[in-house]
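Colleague: Everything below, folded, please.
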Amino acid sequence: MQRRDAIEKIMDSIDDELVVCNIGFPSRELYDIKDRDENFYMIGSMGLASSIGLGLALSRPDKDVVVIDGDGALLMNMGSLVTVNACKPRNLTWIVINNGAYGSTGNQETYAKDLDLVEIADSIGLESHDFNAIGLKRLIKDDKCNFIVFNCKPGNSTAPIIDLTPEEIRDRFTKAITK
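Modeller: So this is what the prediction gives:
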């Protein structure tokens, strides 16, 4: 299974949740699979999807927020684990797709291939799960802050370029979250 397959499985569990997606190919794949106004596609800010998702979850406690992140992005902002754990918003589900590669820059290996990200998140107190052993929809709705790791193989699909400008992405997402 590759990242695109993982994103398809994640989106099968999404209804009206706000979704923040990591930069590059993950955003392109999400856009191709299920574009919605409630999706925020990251552009050029690797490692910050979790921080944006945390801010959304804290500012919109009435909405469930799902972050689709990558192992490389998590490694770039490991401090976000501690910050999310300190805040523990009950409406945040942070999913890290661990393919052991920086997919958007040529599939160079990350150090995550040698790490147990669930164990790391558990060690700081986050409610952590392996995607293969969970009911995702239940966790998104369970009123807990959840950290989920979905392990898959590296590789990019032939997803198209997002044909929205950064301003259009921002504006339509802002409109969607202020309804």
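Colleague: CA only for contacts and neighbour counts going forward, please
Modeller: Noted.
Colleague: Which of the three states applies to the residue nearest the centre of the chain?
Modeller: Of all residues in the chain, the one closest to the mean position by Cα atoms, centre = their mean is Ile68, 1.3 Å from it. Here Ile68 is recorded as strand under DSSP: H, G, I helix; E, B strand; the rest coil.
Colleague: show me what contacts it?
Modeller: With contact set as Cα atoms under 8 Å, 6 or more residues apart in numbering, Ile68 has these partners: Val19, Val20, Cys21, Asn22, Ala49, Trp94, Ile95, Val96, Ile97.
Colleague: What sits closest to Leu30 if chain neighbours are left out?
Modeller: Ile7 (6.5 Å; Cα to Cα, 6 or more residues apart in numbering).
Colleague: so which strand or helix has the one you found?
Modeller: According to DSSP states H and E, Ile7 maps onto helix 3-11.
Colleague: Show me what counts as buried in that helix.
Modeller: Going by neighbour count (16 or more other Cα atoms under 10 Å), the buried part of helix 3-11 is Arg3, Arg4, Ala6, Ile7, Ile10.
Colleague: same question, stretch 138-158
Modeller: Those would be 139-141, 144-152, 154-156, for stretch 138-158 by 16+ other Cα under 10 Å.
Colleague: measure that stretch end to end?
Modeller: End-to-end distance of stretch 138-158 (Cα to Cα, to the nearest Å): 31 Å.
Colleague: from the buried residues of helix 3-11, which single one is nearest Ala112?
Modeller: Here the nearest of those to Ala112, counting by Cα to Cα, is Arg3; it sits at 14.9 Å.
Colleague: Can you tell me the closest non-neighbouring residue to that closest one?
Modeller: Excluding the flanking residues, the one nearest Arg3 by Cα to Cα, 6+ apart is Cys152, at 6.3 Å.
Colleague: To compare with the earlier structure, here is another sequence to fold:
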Amino acid sequence: MRRSTLARIVADVLAEDDIVICSLGSAGRAWREASAPNLTYFASDPMGMAPSLALGFALSRPDDRVVLIEGDGDLAMNLGVLAAIAGAAPPNLRMVVFANGRYETGGGQSLAGRLDLGAAARACGWERVESPPADADEAAVAAAVRRMYDAEGPAVVVQPVESEASPYPKAGRWSQADDKAVFQRRLAARDESGGRT
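Modeller: This next block holds a predicted model:
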């Protein structure tokens, strides 16, 4: 499955008022290209911190569903966060891992060993883990994403995706600080207008 296909499947399942946190790298770029209407924060460096950010966000905003769009390389940089999330058990947190087995953006290096992030999540105490096989068709993956979405969190889908060339993009229009400020303003405006939109 291509990253763009998985991003579209996820976008089709999410409600417009869900808040999305994206890790740096190819998973986040696939989400940006999906043009989903969700209020989205695109995390930047340091690599591996997006899950911690999503956990903090979910805990601080219990009335909002928070969905983390994550790459397996990014998650591999901070595996301990799986235990932290399981321990905190925020019911409003969901995660979709785009698992290509590589640090795609950083040069395409393979992840060390045979990392099974679904098994790692289960070992850390996650009860709701979906791990469709690499050859699953779109309908099966969409069903897994829907089960993850409908379950009480924390819940995760770890979906194998094809390894695709993903050079690091040119610098964006704004700095990371500017992106953060825009996200915060949009979030505040949403809250002032009665919360969920």
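Colleague: one step back: so the residue nearest to Leu30 of structure 1 versus Glu29 of structure 1, what's the distance?
Modeller: For Ile7 of structure 1, the distance to Glu29 of structure 1 (Cα to Cα) stands at 8 Å.
Colleague: Neighbours of Ala43 of structure 2, how many?
Modeller: Counted with other Cα atoms under 10 Å, residues neighbouring Ala43 of structure 2 total 22.
Colleague: and what of Ala84 of structure 2?
Modeller: Ala84 of structure 2: 15 neighbours (other Cα under 10 Å).
Colleague: what do you get for Ala181 of structure 2?
Modeller: The local packing of Ala181 of structure 2 (other Cα under 10 Å) involves 12 other residues.
Colleague: That one -> structure 1?
Modeller: Here Ala181 of structure 2 is matched to Asp171 in structure 1, going by TM-score structural alignment.
Colleague: Assign a three-state SS to its match, would you?
Modeller: Under three-state DSSP, Asp171 of structure 1 falls in the helix class.
Colleague: ok, the residue lying closest to Leu24 of structure 2 once chain neighbours are set aside - contacts?
Modeller: Spatial nearest neighbour of Leu24 of structure 2, chain neighbours left out: Ser44 (5.1 Å); criterion: Cα to Cα, 6+ apart. Shown in contact with Ser44 of structure 2 (Cα under 8 Å, 6+ apart): Ser23, Leu24, Gln176.
Colleague: Among those, which are located in helices?
Modeller: Gln176 (DSSP state H).
Colleague: Cross-check the contact I'm expecting between Asp74 of structure 2 and Asp45.
Modeller: No: counting by Cα atoms under 8 Å, Asp74 of structure 2 does not reach Asp45; the two are 10.2 Å apart.
Colleague: sorry, back to before: looking at neighbours, which among the contacts of Ser44 of structure 2 is most surrounded?
Modeller: For the contacts of Ser44 of structure 2, neighbours were counted by other Cα under 10 Å; the highest total belongs to Ser23, with 32 neighbours.
Colleague: Let me see the ranges of the strands in structure 1.
Modeller: Assigned by DSSP state E, the strands in structure 1 fall at 18-21, 39-41, 65-70, 92-98, 101-102, 108-109, 127-130, 146-151.
Colleague: Quick one: average offset of the fourth one versus structure 2, please.
Modeller: On superposition with structure 2, the mean distance recorded for strand 92-98 of structure 1 (mean Cα distance after the TM-score superposition for structure 1) is 0.9 Å.
Colleague: next one: the last one
Modeller: Taking mean Cα distance after the TM-score superposition for structure 1, the mean distance separating strand 146-151 of structure 1 from the aligned residues in structure 2 is 1.0 Å.
Colleague: got it, and the fifth one?
Modeller: Averaged over the aligned pairs, strand 101-102 of structure 1 sits 0.7 Å from structure 2 after superposition, using mean Cα distance after the TM-score superposition for structure 1.
Colleague: That strand corresponds to what range in structure 2?
Modeller: By TM-score structural alignment, strand 101-102 of structure 1 lines up with residues 102-103 in structure 2.
Colleague: Contacts only, for Leu75 of structure 2.
Modeller: Residues near Leu75 of structure 2 by Cα under 8 Å, 6+ apart: Gly48, Pro51.
Colleague: Give me the more crowded residue out of Asp74 and Asp45 of structure 2.
Modeller: A count of neighbours by other Cα under 10 Å puts Asp74 above the other of Asp74 of structure 2 and Asp45, at 24 against 11.
Colleague: if I pick that one, what's in contact with it?
Modeller: Contacts of Asp74 of structure 2 by Cα under 8 Å, 6+ apart are Ser23, Leu24, Gly25, Met47, Gly48, Met49, Ala50, Tyr103.
Colleague: can you map out the helices along structure 2?
Modeller: Secondary structure of structure 2 (DSSP H): helices located at 3-13, 26-34, 50-60, 72-76, 80-88, 117-123, 138-150, 176-192.
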